[in-house]
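Trainee: Sequence plus the predicted model coming up.
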Amino acid sequence: MESPEVIAEPLTRAPQFTIRLSSTRRGARLARCLVAQQLAAWGVPYGTDASYAACIVTAELAANAITHGRIPGRDFRLSVLRFPGLARIEVTDPRPERLPPTTVPAEPRSPEADSGRGLLLVASCAERWGCEVRDVCAKTVWAEVACPW
């Protein structure tokens, strides 16, 4: 009996950058700087609309991770993946039970509020965004930003 022919297709992986950062304001600030640097290395210059949008998205996702997803002594993970026409920014924190709202209000709660604008900014800068719980120990909030490559 003849065995079936097996054709192995090469695995194609999106270029990516991943790092663990401390769940502090300093870690969130560093996340934003690292995204701008990585996009520049991939050909998206500093100061462009795409770079600016990616930095805003990263700042908000990282701020939410350290504010709502922090567990003392645990880091958050930042990943930037390069796909045709877009960059996917992922921030993973150790609080899967604290999911972001599934819908974003059209405007902040009140002009005087100290918070409540983050996901509104993410939704306005990203092509799409969402949240995934991949295991019982973490959740990943992601956003995809259009990039001209």
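Mentor: Alright, I've got the coordinates.
Trainee: From here on, just use CA atoms for contacts and neighbour counts.
Mentor: Fine.
Trainee: Am I right that V141 sits in a strand?
Mentor: Yes: according to DSSP: H, G, I helix; E, B strand; the rest coil, V141 belongs to a strand.
Trainee: so L39 makes contact with S51?
Mentor: Yes: counting by Cα atoms under 8 Å, L39 touches S51, with 6.9 Å between them.
Trainee: mind listing what I66 touches?
Mentor: 23-25, 28, 76 (Cα atoms under 8 Å, 6 or more residues apart in numbering).
Trainee: quick one: buried residues of stretch 138-149?
Mentor: Within stretch 138-149, the residues that count as buried by 16 or more other Cα atoms under 10 Å are 138-147.
Trainee: need the strands for this protein, in chain order.
Mentor: For the chain, the strands defined by DSSP state E occupy 16-21, 76-83, 86-93, 128-135, 138-146.
Trainee: Would you pull up how far the first one lies from the middle of the chain?
Mentor: Averaging C-alpha positions (Cα atoms, centre = their mean, to the nearest Å) puts strand 16-21 11 Å from its chain's average.
Trainee: okay, pairing it with this:
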Amino acid sequence: MTQAAVQARHFTLLLTSSRRGARLARLLTERQLDAWGCPSAEASHIVAELAANAVAHGRVPGRGFRLTLRLDAAGRLRIEVSDARGDRVPGIQDPGDQEESGRGLRIVAGCADRWGVVPAPSGCKTVWAELVPDRAEP
């Protein structure tokens, strides 16, 4: 596949720390990437997991989480989800077979080329992931 240079793009939105907010993060990501001509199931999975984690583990009453998508000129997508709990730094867990949760960051690691966590202002944190989504044919 040949990849033409693309214009750098940026999208950011503050969402409520709720199940609805997490669902909207995934849906809006799908729509935005479609509009940019680079739909990506992997990016949707990453956003779904990071947004769910922000709601489940990064929630502070009255504060939301921020979703940011950046598509650079080379076609690399950076996904960032920032939440209000900088004291809760996520890591990959090894849940037992009977556990219902704890696999989210394994999914992120499997879908992304790389990912990580960085501190954000005011005691917050940002979990990010990068990948090169497939480009839709013009």
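Mentor: Happy to help now that I have it. Since we're looking at a predicted model, the values are computed, not measured.
Trainee: what sits in contact with each of L39 and S51 of the first structure?
Mentor: By Cα under 8 Å, 6+ apart, the residues touching both L39 of the first structure and S51 are P45.
Trainee: which residue sits closest to the most centrally placed residue in the second structure, ignoring its sequence neighbours?
Mentor: Closest to where the C-alpha atoms of the second structure average out (Cα atoms, centre = their mean) is V47, at 3.4 Å. Nearest non-adjacent residue to V47 of the second structure, counting by Cα to Cα, 6 or more residues apart in numbering: R26, 5.6 Å away.
Trainee: rewinding a little: the residue nearest to the centre of the second structure -> the first structure?
Mentor: For V47 of the second structure, the aligned position in the first structure is occupied by T58, per TM-score structural alignment.
Trainee: measure its match to E112 of the first structure for me?
Mentor: Distance of T58 of the first structure to E112 of the first structure, given as Cα to Cα, to the nearest Å: 24 Å.
Trainee: With A50 of the first structure instead?
Mentor: 29 Å.
Trainee: higher neighbour count, the two?
Mentor: Set A50 of the first structure next to E112 and count neighbours by other Cα atoms under 10 Å: A50 wins out with 22 against 7.
Trainee: Next one: the more buried one relative to V141 of the first structure, how far apart?
Mentor: Distance from A50 of the first structure to V141 of the first structure, by Cα to Cα: 19 Å.
Trainee: And E90 of the first structure, by the same measure?
Mentor: 6 Å.
Trainee: what range in the first structure matches stretch 99-110 of the second structure?
Mentor: Using TM-score structural alignment, stretch 99-110 of the second structure pairs with 113-124 in the first structure.
Trainee: neighbours around D113 of the second structure, how many?
Mentor: 12.
Trainee: Likewise for R20 of the first structure?
Mentor: Counted with other Cα under 10 Å, R20 of the first structure comes out at 15.
Trainee: if I line the two up, what does it land on in the second structure?
Mentor: Per TM-score structural alignment, R20 of the first structure is aligned with L14.
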